[in-house]
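1. got a predicted structure plus its sequence, pasted below:
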Amino acid sequence: AGARVICYLDDLGMFDGVVLHGRPGGFVFQLVANAERRSRIEARLEWMRSADDREDQRKAARIVPVHRDVRIALQGARTAEAFVTDLSMTGAALVLDRRPQIGVMVTVGKRYATVVRHTAEGVGVAFRMPFGPLTFNERVIL
C-alpha cells in the first residue's frame, strides 16, 4: 500500500496512481490526475461505452492524445490549424474548418497522410507510415 504505480490499459492508455491495497490476483489503486486528464479519461470511457451503437467500427485501437493541436499542410503550400479528436497507429480524426477532398494527400504535423473520410467536424486521415507499437502512446506528438 502507498506505492506509486503506472499502469497501461489497452484502448485507454497510461495511468499514474497510488496503490490503496492488495487483493488476490492484483491490487486497487487511486488514480493521480488533474481535472483535465480525468475529463479526457471520462470522455474516452464514454466513447468506448457507446462504441457498440456506432456503425463506424474502425479496426485500429484509438487513443486521445495529450497534445491535440496540430498544423495541417495542404496542397499548394497552404496550412491550417486542426484539433486531434482521436488517434490510432494508422490514422487520426481531425477537427478543422476547411475539409480537403477525400483522396488528397496532406501532412499532419510531420506525418504524411491521405484524407479518407469527411466527418461533421472535419476529416479522417490514414497515415502513409503507421506508428510502431513502441512509439505509439497518448504522449505522441504529430
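-> Now that the structure is in, tell me what you want to look at. Residues are numbered from 1 along each chain as shown.

2. contacts, neighbours, all on C-alpha from now
-> OK.

3. check which helices and strands the lengthiest strand in the chain sits against.
-> If you go by DSSP state E, the chain has its longest strand at strand 13-23. Where contact means 3 or more C-alpha pairs under 8 Å, 6 or more residues apart in numbering; DSSP states H and E, strand 13-23 is packed against strand 4-9, strand 26-31.

4. that strand versus strand 26-31: what angle between them?
-> Angle between the axes of strand 13-23 and strand 26-31 is 130 degrees (criterion: axes from the mean of the first three to the mean of the last three C-alpha atoms, to 10 degrees).

5. what about versus this one:
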Amino acid sequence: MLSALQTPGTSASPVERRRHHRMKVVLLGRYMLPNRMEYPCQTIDISPGGVHLAAPAKARPGERVIAYLDHLGRIEGTCVRTTMEGFAMTITATSRKREKFTAQLTWLANREELGLPEDRRYDRVVPRNPRSILTLEDESEHVARIIDISLSGAAFSSDLDLPVGTPLRIGSTPALIVRRFDGGYAAQFRFPLSADLLDENLEL
C-alpha cells in the first residue's frame, strides 16, 4: 500500500506550476487520496512542476495526493483542479530532485517522439479464449480476436479500420488505440489491470 499522506514543508505554487513545459508522456501508476484509498492512474501530460492524471476517483482542489508512476517513482503534491478525465496536481520537490525529474521526463519524451521500443514492464499472456467484443463510441459492437494481454494493454486483430487515438472498450475495459501493425492493433488500457487478474483465463 502507498505510504500514508504526510504534509511536506513546502508546496508548489500555481505560478511555479506554469514555469514548466508540459510534456505528452503517458505513464501508468497508482495514487492515494487523503482517505487512504488507492486507485490506478495514467498521466495525460506532465512537467517537473505538475501532472494531469486520468483517474477514476477525483481529488478535490487543495487535497494532498501521493502517486507512484512508472519510471519516476513517488511524487506528491496538491490537487489544483478537476478535469473531465481526472485531475491536475502540483508536484512538490527539492531543486535537486526536480533537476533529476526533468532529465527523466526529457528522456521519456524523446523516447516516445523517436519511436524507440517500449519498455514492456508487464508480461504478456495469450488468453485461452481469444474472442472479445469491441465497443466503439457510438456503442456499436464488433467481434475481435485478442492476440495477447498485459496489465497495461492488449493487442488484437479486427476487420475494422481504426485510426490511432480511437477510444473503445475491449470487453468492459476502456482503452485507446495507440498503434497499428500488420494484422492488428495495440491498445492501451485507460487504467492498468490488477496483477492478480492477469492469466490465460482472463476475459476482458
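-> Alright, I've got the coordinates. On a predicted model such as this, the values are computed, not experimentally measured, just so you know.

6. got a TM-score for the two of them?
-> Comparing the two superposed chains by TM-score structural alignment, normalised by the length of the first structure, the resulting TM-score equals 0.58, with 88 aligned residues with a C-alpha RMSD of 1.5 Å.

7. quick one, strands of the first structure?
-> Taking DSSP E as the criterion, the first structure contains strands spanning 4-9, 13-23, 26-31, 69-73, 79-87, 91-95, 105-108, 111-118, 122-127.

8. closest to residue 62 of the first structure out of these?
-> Nearest to residue 62 of the first structure, of all the strands of the first structure, is strand 79-87, at 5.3 Å by C-alpha to C-alpha.

9. find me whatever residue is spatially closest to residue 108 of the first structure, sequence neighbours aside.
-> In this structure, residue 108 of the first structure finds its nearest non-sequential neighbour in residue 72, 4.8 Å apart by C-alpha to C-alpha, 6 or more residues apart in numbering.

10. what is the burial count for the counterpart of the one you found in the second structure?
-> Using TM-score structural alignment, the partner of residue 72 of the first structure in the second structure is residue 134. The number of residues packed near residue 134 of the second structure is 24, by other C-alpha atoms under 10 Å.

11. quick one: residue 134 of the second structure and residue 142 touch, right?
-> Yes - contact criterion C-alpha atoms under 8 Å: residue 134 of the second structure and residue 142 qualify, at 5.1 Å.

12. which part of the first structure lines up with stretch 38-50 of the second structure?
-> Stretch 38-50 of the second structure lines up with nothing in the first structure when matched by TM-score structural alignment.

13. what's the answer for stretch 189-203 of the second structure, then?
-> With TM-score structural alignment as the criterion, stretch 189-203 of the second structure aligns to 127-141.

14. buried stuff in that stretch?
-> 127, 131, 136-138 (16 or more other C-alpha atoms under 10 Å).

15. just stretch 113-122 of the first structure next, same as before
-> Buried residues in stretch 113-122 of the first structure (16+ other C-alpha under 10 Å): 113-118, 122.

16. columns distance to residue 95 of the first structure on top of the residues you listed, output as CSV?
-> Formatted as CSV, those follow (distance: C-alpha to C-alpha, whole Å):
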residue, distance to residue 95 of the first structure
113, 15
114, 15
115, 13
116, 14
117, 12
118, 10
122, 4
